[in-house]
Structures are given as C-alpha cells and as structure tokens.
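Peer 1: here is my input; please provide its structure:
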Amino acid sequence: MNAEWNTFLEQADASLEHGRVAHFGQPETELGAALAGDVRCDLSHLGLIAARGPDAETFLQGQLTCDVRQIAPDRSLPGAHCTPKGRVFASFRLFRRGEAVYLELPRELLEPALSRLRKYVLRTRTMLEDASDALARMGVAGSNAAALVGAALGAVPKLTHNVITVNATYPDSVTVIRLPGPIPRFELHGAARELSAVWNTLAPNVTPVGAEPWRLLDILAGTPTIYPETIEAFVPQMLNLDLLDGISFHKGCYVGQEIVARTHYLGKLKRRMYLARVDSPA
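Peer 2: Okay, the predicted model is just below:
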C-alpha cells in the first residue's frame, strides 16, 4: 500500500490486515451500507501493473483478450491474459494514466501475472512493473455516488467504462473510472494527498467500508475476477467477458486466441457465470 495513504487510513480508524483495509470497526454494518447507502472504500486490495514504453500498446495487444487500442484517456475496459490453451490466467481492468497503461487485478495475483507477462516481452520496448504502491486508489458507490463525486471533483464520467482526468497536471491528477453494475460506482486513482482530500470531503455523507463490501458490489455487477485458486479454470466466455467488452473477435492474434475464437464461432459454451442468491442463517 502507498505509505502516505496507509498513514492516512490509519488515522481514519481503518482496521488494516495484510496491507489492506478489512473494515472500519463495523463489518456487518458496512456490508449493509454497500447495498442500501453510499460508501467509500480503500482499493489497496487491488494491485496495479504499469506497462510503459514505445511498444507497450502493441505488446499488450498481442497478449490480452480485449482491444487495447480502445483503451484511451477517456475509456477503460476489462480484459484477460490467457494460456496458449485459452484458459484465463488473470483478469484485469485496463486504463491509461499519463504515459502508462495500467492493469488492475487482485493483489495476490499480481506477482504471478507480472512474471507471466514478462516472459513474452522479449525484445519489445516495453517495461512492466508493479505500480501498486505508486498510487493511492479508492472507490465510491451508491445511488448518490455520481453527485457526490461530481461535487468533490467538479466532474464525473457519465457512461460505463468512461474515464475522466481531474487536475490534468500529472502526477497530481485524479483518474476517475465509471464501473458497470446496478449500483453506480467509481474508481479514483491518484496521489495520496489528492485522494485524502476527496475522502474527507465525502466523510459527512458516505460510509467508509473495507474490501469485502466492494467485492460484494463486484459480484452484484457481474464483474469476473480471477484469484490464485481459479487460475486456468475458465475460458474467457465462461466469465462473460464477451458480454462485457472484454474480448475482441476482430483484433487479430493474442495468446490463446485460437481457442477463444473457436469457442465463439464453432463451439458450444457449456458453462457461463450467473448471479445466484442463497438464503442462509450462516
């Protein structure tokens, strides 16, 4: 976690475990707030891989399922890195900030994914690095999230996957991404001092929550996430990435593309991800 952001969260009474916020003292209340209120969440449970260099876009285009050419300063997309057999090794959210393309994924999968991607760099002019501690990041969700973020920053992305940059002078800028889902949600990436100011501005009206409520909102949004336990368990279509703009069938070759395309054009998909609810006292 970014050191300055870590100190700020400790002063905000966050309960930190393994470099991430577990809760702010009331985990059950925080889960309820995520479903029925407005919440702000530290996102340090997610890691960032930064891809830089003259060939970075071309390199990622040949590795990931999405069309990396569509990742622009005003647009973010989901994507995945597959094995040659078309099985998903890692899933990401991609966005641009400054001169880099960032790949966001669970922190516990960052090192395996980074090591695997580096194997394919070879002679391309691309540098891949763990940028998780370079930026602070937070999420805001709820029925009033758009109005609250807009009031704090002066602007807000209007459509799903859209991105805006506030305070365009890098590195003091704040990157704001609008996420999919039935509950309006936004990710904010930037310097710790900038996000600390936003966090405090939201404080009177927005409940602070830990990582689990944000994961719950991911589930409700149908956002697929690969963890170490599910590496190579699915082809991308099983994760609905074809329905979420996370697969391009027109971009050309990438690792695992033949299997993914064959499944799309010739195969019959036997499994897909669905949202299910189980009522249980536990």
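
Peer 1: from here on, contacts and neighbour counts on C-alpha atoms
Peer 2: OK.

Peer 1: residues contacting the longest strand along the chain, please?
Peer 2: Taking DSSP state E as the criterion, the chain has its longest strand at strand 88-97. For strand 88-97, contacts defined as CA atoms under 8 Å, 6 or more residues apart in numbering pick out 71-73, 75-83, 101-105, 109, 113, 175, 224-227, 231-236.

Peer 1: name the next helix or strand downstream of it, please.
Peer 2: With elements assigned by DSSP states H and E, the helix or strand that comes after strand 88-97 is strand 100-106.

Peer 1: how far does that next one sit from its chain's centre?
Peer 2: The chain centre lies 7 Å from the centre of strand 100-106; the measure is CA atoms, centre = their mean, to the nearest Å.

Peer 1: so that strand versus strand 88-97, what angle?
Peer 2: 140 degrees (axes from the mean of the first three to the mean of the last three CA atoms, to 10 degrees).

Peer 1: counting contacts, what elements does strand 100-106 pack onto?
Peer 2: strand 46-52, strand 88-97 (3 or more CA pairs under 8 Å, 6 or more residues apart in numbering; DSSP states H and E).

Peer 1: need those in JSON lines (columns: mean neighbour count and distance to Ala134).
Peer 2: Below are these laid out as JSON lines (neighbours: other CA atoms under 10 Å; distance: least, CA to CA, whole Å):
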{"stretch": "strand 46-52", "mean neighbour count": "22", "distance to Ala134": "9"}
{"stretch": "strand 88-97", "mean neighbour count": "24", "distance to Ala134": "12"}
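
Peer 1: export those strands as CSV, with columns for distance to Thr58.
Peer 2: Formatted as CSV, those follow (distance: least, CA to CA, whole Å):
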stretch, distance to Thr58
strand 46-52, 11
strand 88-97, 14
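
Peer 1: of all those, which one is nearest Tyr265?
Peer 2: Taking CA to CA as the criterion, strand 88-97 is the member of these that comes nearest to Tyr265, at 18.6 Å.

Peer 1: what distance separates that closest one from the centre of its chain?
Peer 2: Worked out by CA atoms, centre = their mean, strand 88-97 lies 7 Å from the chain centre.

Peer 1: what angle sits between the longest strand of the chain and strand 46-52?
Peer 2: 70 degrees.

Peer 1: and this one, so I can compare the two:
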Amino acid sequence: MEKNFFSYYFNKLFYHTKPILMNLKNISITFISGKDRKEYLQNQFTNDLNILKKNKYSYGTCCNIKGKIISIFLIFDYFNNSYACLHRNSISKIQFDEIKKYSEFSKVDILIKKKIKIFGIFGKKSKTLLEKCFKISFNKFNVIKKNNFIFLKIDNEIERFIIIVSNKEVDFFKKKFFKKFKIKKCIAWDFISMKFGFPILEIENCKKFNPISLNLEKFNALSFNKGCYKGQEILSKIKYKNFNKKKIFLIYSISKKKPIIGSRVFKILNNDLIFFGTVLFSIKIKNFVLVQCIFNNFVDEKVLFKIENIKKSIFFLKNFI
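Peer 2: Have a look, this model is predicted:
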C-alpha cells in the first residue's frame, strides 16, 4: 500500500507539464523592526542571527524558559531594517505575545502583517519559470526582493519556492502567472515537509516538546554557541547529557477520518493498547492518512499503532526520519 501510494502521489505532484502553485493560507508573516531588533531577538530565539546573511534565511524556534517550543519559523532579513518570520497561522498570536512580552525596554516594533499573500511553488521547471518571468537569479541567493515581491528558495531534496505578495499586487500576479501553473491545495506543501522530517507545529502542541525532539537540529534551528536565550540552559543539558528520548516518526493508514492534532497514539502489544506518543500533524488525501507523530527514540519497524477516536484503522510505521 505504502509504496504504491507514494509513487502515485509523487508522480502526480511532480510529473506535470506545469509547475505546481499553492496559496499557503495556513502561513502568516510577522515583522520585527527597530534599532535593537537583532540583540532583542538573540535573547528570544534559538537560532543565531549573527550568522544570518542578507539574501539568506534560517529556521528557528521560540521557546519558553523550560525549553518547550512555542513556535517554529523561517526568518530572513526583510531588506528595510526588519526581520520577517514565516510561521503557522494558529501560533501567530501566541508567538506575538511571547516576543512582545519583554519589548518595552528595547527599541523594537513587532507587527503581524495581514495585507499580504503567501504562495508556494514546486515541481517541474519551477525555478526556470520564476527566473524567466521575474528576471531574477537564485544562483547566489535564496532570498530575493524584486519590486513588490519577495522570493525564497527552500533548499530540500525537492526544490521549493515561496512568493510573498502584497494584496495590491495579487490580481496582477494571478492574471500574469496563474495560467503557467497547476493549482493545488496547500496540503501538498505540508506533505513534502512531513516527508523530509520538518515538524509542523500547531497551537494544540505549543509548549509540549523541545526542539531537539522535533528534529530541528537537522535544520540548523538551534545554536549552542551564541549565548543565552530562553530555554538555552535546559536545551544544552538535553543535548550534551543525551537526555532526549523522543523523535519524529511518520505513520500511515487507510481511514475515513483524519486524526486530530494532539491525539494520543497507542502501540498494539498482545492485543493491548499502550500509550506511545502524540499526533503532531496529519493530512488526508482521499482515504489515505499520513500522520506526523512524536514517539520514543526506538520503535520496532513491525509495531502497529492505533490513534484515539479512530477505532477502525490500524496505522503502520512508514520510515525513520
């Protein structure tokens, strides 16, 4: 089932004559500006902004003092003395409140910008098409500003691009470029993120897990050399004393229902159900369900799983991320 489905779906995604375009409605953008922005955010975020170059991006997280993740984001220099953070819609408010909390003594301004649209692009010849249409080049940079557009090249095994467009430019963008793409729902973007082990954190799982458990060292979202930030001492202990006992896994099944984020996952052992982990995120494509879970580090590949509230489906381990 697994091999046939993934072959079918990825062929459907990537072997079109046109590249794929999605409106990433589940992504928001926050801007942080002001004279003290870098120093201030260095004390808030887990990534090191001192090594973030212009025309580049990095991943990061915002944690509480216990080292638990409040938000996961992609951050870049917005070219006009501000940083821009891309993150899930559901955590916008809680992230805003958290980083705003200590700002009254620093010269920083924090704004969730709403009059903006975010699109995702990937697939056959998407890079060539973008460079030709907008007269840009990604040879040296993975963040480019051109007129009222921002372009980000996301470096994974599958090349992807993000386009940030102001509302007043959306009609122009649609009229000129939509015919060049095959339009898909943003679920396809999440599917690829899950496949490559990037954690999708929604508000239901805020303040539950540390970034090491969620695979974020792999994406260079953590620095242990830049100095103090919220949760840094606890995260250092987890890393250097090997305290981390959890990891991201994917499980899958055929089901009419999609698991709820935050649901409990049980392993089946001798006809008993033993609590084993938590649903981070899930997607449903027709009746195929793919679930991103947080489990203990070691999982036997032959273990079968059940998810609460989905009584009729047994879930299988897809692979180790």
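
Peer 1: which of the contacts of strand 88-97 of the first structure count as buried?
Peer 2: With neighbours counted by 16 or more other CA atoms under 10 Å, those contain buried members at 71-73, 75-83, 101-105, 109, 113, 175, 224-227, 231-232, 234-236.

Peer 1: circling back to that earlier point, ok, which of the helices and strands packed on strand 100-106 of the first structure comes nearest Gln257 of the first structure?
Peer 2: Judging these by CA to CA, what sits closest to Gln257 of the first structure is strand 88-97, at 11.2 Å.

Peer 1: coming back round to it: of the helices and strands packed on strand 100-106 of the first structure, which is nearest His189 of the first structure?
Peer 2: Of those, nearest to His189 of the first structure by CA to CA is strand 88-97, at 9.0 Å.

Peer 1: just checking, Arg160 of the second structure touches Phe138?
Peer 2: No. Using CA atoms under 8 Å, Arg160 of the second structure is not in contact with Phe138; the gap is 11.9 Å.

Peer 1: and those two? which has more neighbours close in?
Peer 2: A direct count of neighbours by other CA atoms under 10 Å for Arg160 of the second structure and Phe138 places Arg160 higher, at 19 against 16.

Peer 1: tell me the contacts of the corresponding residue of the first structure for the more buried one?
Peer 2: In the first structure, Arg160 of the second structure lines up with Arg185, judged by TM-score structural alignment. Arg185 of the first structure sits next to 139-142, 145-146, 178-179 when contact means CA under 8 Å, 6+ apart.

Peer 1: can you tell me which of those residues is nearest Gly47 of the first structure?
Peer 2: Among the contacts of Arg185 of the first structure, and counting by CA to CA, the member closest to Gly47 of the first structure is Gly139, at 13.9 Å.

Peer 1: what do we get in the second structure for that closest one?
Peer 2: Match for Gly139 of the first structure (TM-score structural alignment): Gly120.

Peer 1: centroid residue for the second structure?
Peer 2: In the second structure, the C-alpha closest to the average C-alpha coordinate belongs to Ile200, at a distance of 5.0 Å (CA atoms, centre = their mean).

Peer 1: give me the distance between Gly34 of the second structure and Lys145 of the second structure.
Peer 2: Distance, Gly34 of the second structure to Lys145 of the second structure, using CA to CA, to the nearest Å: 20 Å.

Peer 1: which residue ranges form the helices in the first structure?
Peer 2: For the first structure, the helices defined by DSSP state H cover 3-11, 27-36, 56-61, 107-118, 145-153, 192-202, 211-221, 257-265.

Peer 1: and the closest residue to Lys124 of the second structure other than its chain neighbours, how many neighbours does it have?
Peer 2: Nearest residue to Lys124 of the second structure, sequence neighbours excluded (CA to CA, 6 or more residues apart in numbering): Pro19, at 5.1 Å. Using other CA under 10 Å, Pro19 of the second structure has 20 other residues around it.

Peer 1: contact partners for Phe219 of the second structure?
Peer 2: 59, 198.

Peer 1: mind running it again at 10 Å?
Peer 2: For Phe219 of the second structure, the contact set (CA atoms under 10 Å, 6 or more residues apart in numbering) comprises 58-60, 156, 197-198.

Peer 1: now, among those residues, which is nearest to Asp272 of the second structure?
Peer 2: Gly197 (29.1 Å).

Peer 1: that closest one matches what in the first structure?
Peer 2: Per TM-score structural alignment, Gly197 of the second structure is aligned with Gly222.

Peer 1: for Phe45 of the second structure, same thing?
Peer 2: By TM-score structural alignment, Phe45 of the second structure lines up with Leu64.

Peer 1: what count of nearby residues applies to its match?
Peer 2: Using other CA under 10 Å, Leu64 of the first structure has 27 other residues around it.

Peer 1: same question, Arg40 of the first structure
Peer 2: 27.

Peer 1: which residue packs closest to Met238 of the first structure, ignoring adjacent ones?
Peer 2: Nearest non-adjacent residue to Met238 of the first structure (CA to CA, 6+ apart): Arg272, at 4.3 Å.

Peer 1: same question, Gly150 of the first structure
Peer 2: Counting by CA to CA, 6+ apart, the residue nearest Gly150 of the first structure is Val156, at 5.0 Å.

Peer 1: quick one: the one you found and Leu179 touch, right?
Peer 2: No. Counting by CA atoms under 10 Å, Val156 of the first structure does not reach Leu179; the two are 11.8 Å apart.

Peer 1: which neighbours do those two have in common?
Peer 2: 162-163, 186.

Peer 1: so which of those are in strands?
Peer 2: In this view, those that belong to strands under DSSP E are 163, 186.

Peer 1: looking at the buried ones among the contacts of strand 88-97 of the first structure, which are in strands?
Peer 2: 77-82, 101-105, 175.
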